[in-house]
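> got a structure for you, letters missing:
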């Protein structure tokens, strides 16, 4: 059976084990049903997910022009402390920026390989945690806009990492930690502007991923350098496919890659 389409990040559904779906323009594939089967991935060409032109992808699934022009690729996306919509100040498109920035945001702790602090829109929980491969996570504050979340993250990054060790996450080199206790410890470092938004009663969420076996070591599949790969799928975690031979494939990093997928 063969599927073809432009890759975008897998859609997810929180369940006993997270359910994963690859969505194409005319079809979809429940990736959980591919576990323990041989999957062949063949890179055909690039297609910008924004303008749909057959142009090389620069970042985030879009070509260079779209990356430089579209409001969803502004610097405030990666650095939320740079958000300015609450000041009625435009970066690229004020209407878009208001719609995204002026809504409830959450600052959280997630444990994927180590405890990290992060920011996401409230509507993206638990999707954001699943995408990061976090096996446990907890909310710290819920604030009314992205700027307040951003300055909170900046303050807490002085005491916690904001990065995930993806190799540890994919080899399951993990520790279960008391996120409630860490949340309480971080409370003292919150900026004064967000102190009243602290979530003293938030609960830790545990997430289980569909992984049959973890590799002892992993190596990354880059379709731009290796346009064809075939292997037995043994797990899915974060936005990664984990194969029997230790190869791991970051679906999100390959957004904008038009591929064919064959199952056997």
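Thanks, I have the structure now. Values in this document were obtained by computation on a predicted structure and should not be read as measured data. Numbers count the residues shown, from 1 in each chain.

> when you work out contacts or count neighbours from here on, use the C-alpha atoms and nothing else.
OK.

> now the strands for the stretch 101-250 of the chain?
105-111, 115-121, 136-143, 205-206, 219-220, 228-237, 240-243, 247-250 (DSSP state E, counting those that start in this stretch).

> most tightly packed of these?
Of all the strands of the stretch 101-250 of the chain, strand 105-111 has the most neighbours on average by mean count of other C-alpha atoms under 10 Å, namely a mean of 26.

> next one for the comparison:
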């Protein structure tokens, strides 16, 4: 996939925006550089802020896995047959504590080996306030950027996705596991002491974490803070700044399903949302939609 400076139009199927975290100078936040995949082209977005962006849905959706034409997108870009058979569309993806790999019923054990039976982290983030989440170690910081987090920090490392889900299920009794996307798009969240919140969560749930360590092994579940961390060093809190010139006072959501032509002045990008003066649009939600994109 190659980058392009758009002078005319681009036509192709959409994918979620790609992002790169650019480290800031000492004492400065890191900033996000975004691009929008349209077919086999990458459209750099940061330089388009302040310009008019037009996106026209051409009425066709092509499955992001098999390429089959589909009337409706399932699970952000899949046709119904793929949604029913692929492991990345199974219910345990949204509820990892329900992983059934060890029961021998995984839809694709080889896929499970690669994506689920590998190191994950449990993290705290501040997007619309304090939240807990999980991700593969290889998805840091992409996962945090996709959620529009202004601060994020891993605080437990585990051996499998199921284990991360079991721990997340404990912590979400006390804090949110979801982002309030409307609040996130109204401006940066107030700073939080993520390290202190992590220590408090570990202290409150020490016996439950130890029970999981007894079940899966001490090395499988490794807290990175507080009394349970042993000699582990403190994880750093990542602070993230987004390319936004103007946040909306009122968040109005737009969708190609209701409005085939979406256009407006690009005011910024945060999470997987484009912020236009006419409303916001979740680009990840429209994965596999066939569109034409033009600037100016």
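All right, it came through fine. Bear in mind the structure is a predicted one, so any value in this text is a computation, not a measurement.

> care to give me the TM-score?
With the length set by TM-score structural alignment, normalised by the length of the first structure, the two chains reach a TM-score of 0.95; 262 aligned residues with a C-alpha RMSD of 1.4 Å.

> before we move on, the earlier item: reformat the strands of the stretch 101-250 of the first structure as a markdown table; add distance to residue 163 of the first structure.
Shown next, in a markdown table, are the strands of the stretch 101-250 of the first structure (distance: least, C-alpha to C-alpha, whole Å):
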| stretch | distance to residue 163 of the first structure |
| --- | --- |
| strand 105-111 | 10 |
| strand 115-121 | 6 |
| strand 136-143 | 14 |
| strand 205-206 | 19 |
| strand 219-220 | 18 |
| strand 228-237 | 16 |
| strand 240-243 | 16 |
| strand 247-250 | 16 |
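
> residue 39 of the first structure: which of the ones you listed is closest?
Closest approach to residue 39 of the first structure among the strands of the stretch 101-250 of the first structure (C-alpha to C-alpha): strand 228-237, 5.6 Å.

> mean deviation of that closest one from the second structure?
For strand 228-237 of the first structure, the mean deviation from the second structure after alignment is 0.5 Å (mean C-alpha distance after the TM-score superposition for the first structure).

> what range does that strand cover in the second structure?
On the basis of TM-score structural alignment, strand 228-237 of the first structure is assigned to residues 261-270 in the second structure.

> same question for stretch 100-113 of the first structure.
Going by TM-score structural alignment: stretch 100-113 of the first structure matches residues 115-128.

> measure the matching stretch end to end?
28 Å (C-alpha to C-alpha, to the nearest Å).

> neighbouring contacts of that stretch?
Contacts with stretch 115-128 of the second structure, where a contact means C-alpha atoms under 8 Å, 6 or more residues apart in numbering, come from 130-137, 144, 147-162, 164, 167-168, 179-181, 183-184, 188-189, 191-192, 194, 198.

> likewise for stretch 92-108 of the second structure?
By C-alpha under 8 Å, 6+ apart, the residues outside stretch 92-108 of the second structure that reach it are 85-87, 90-91, 109, 112, 161-166, 169.

> just stretch 278-290 of the second structure next, same as before
11-17, 57-64, 73, 76-78, 251-256, 263-265, 272-275.

> can you tell me what residue 163 of the second structure aligns to in the first structure?
Checking TM-score structural alignment: residue 163 of the second structure goes with residue 148.

> got the contact list for its match?
The neighbours of residue 148 of the first structure, taking C-alpha under 8 Å, 6+ apart as the test, are 81, 193, 194.

> go again with 6 Å.
Going by C-alpha atoms under 6 Å, 6 or more residues apart in numbering, residue 148 of the first structure touches no other residue.

> what does residue 35 of the first structure align to in the second structure?
Under TM-score structural alignment, residue 35 of the first structure pairs with residue 49 in the second structure.

> that match and residue 183 of the second structure, how far apart?
Residue 49 of the second structure is 21 Å from residue 183 of the second structure, by C-alpha to C-alpha.

> when these two are compared, which one has more neighbours?
Set residue 49 of the second structure next to residue 183 and count neighbours by other C-alpha atoms under 10 Å: residue 49 wins out with 20 against 15.

> the more buried one against residue 265, yeah?
No. Between residue 49 of the second structure and residue 265 there is no contact under C-alpha atoms under 6 Å: 7.6 Å.

> what touches both of those two?
When C-alpha under 6 Å, 6+ apart defines a contact, no residue borders residue 49 of the second structure and residue 265 alike.

> distance of residue 282 of the second structure from residue 136 of the second structure?
Noted for residue 282 of the second structure: a distance of 23 Å to residue 136 of the second structure, by C-alpha to C-alpha.

> do residue 262 of the second structure as well
As for residue 262 of the second structure, its distance to residue 136 of the second structure is 34 Å (criterion: C-alpha to C-alpha).

> residue 108 of the second structure now?
The value you get for residue 108 of the second structure to residue 136 of the second structure, if C-alpha to C-alpha is used, is 18 Å.

> then residue 17 of the second structure?
Residue 17 of the second structure sits 19 Å away from residue 136 of the second structure when distances are taken as C-alpha to C-alpha.

> and for residue 162 of the second structure?
The gap separating residue 162 of the second structure from residue 136 of the second structure is 11 Å, by C-alpha to C-alpha.

> ok, now residue 160 of the second structure?
Using C-alpha to C-alpha, residue 160 of the second structure is found at 9 Å from residue 136 of the second structure.

> ok, now residue 255 of the second structure?
Residue 255 of the second structure sits 30 Å away from residue 136 of the second structure, going by C-alpha to C-alpha.
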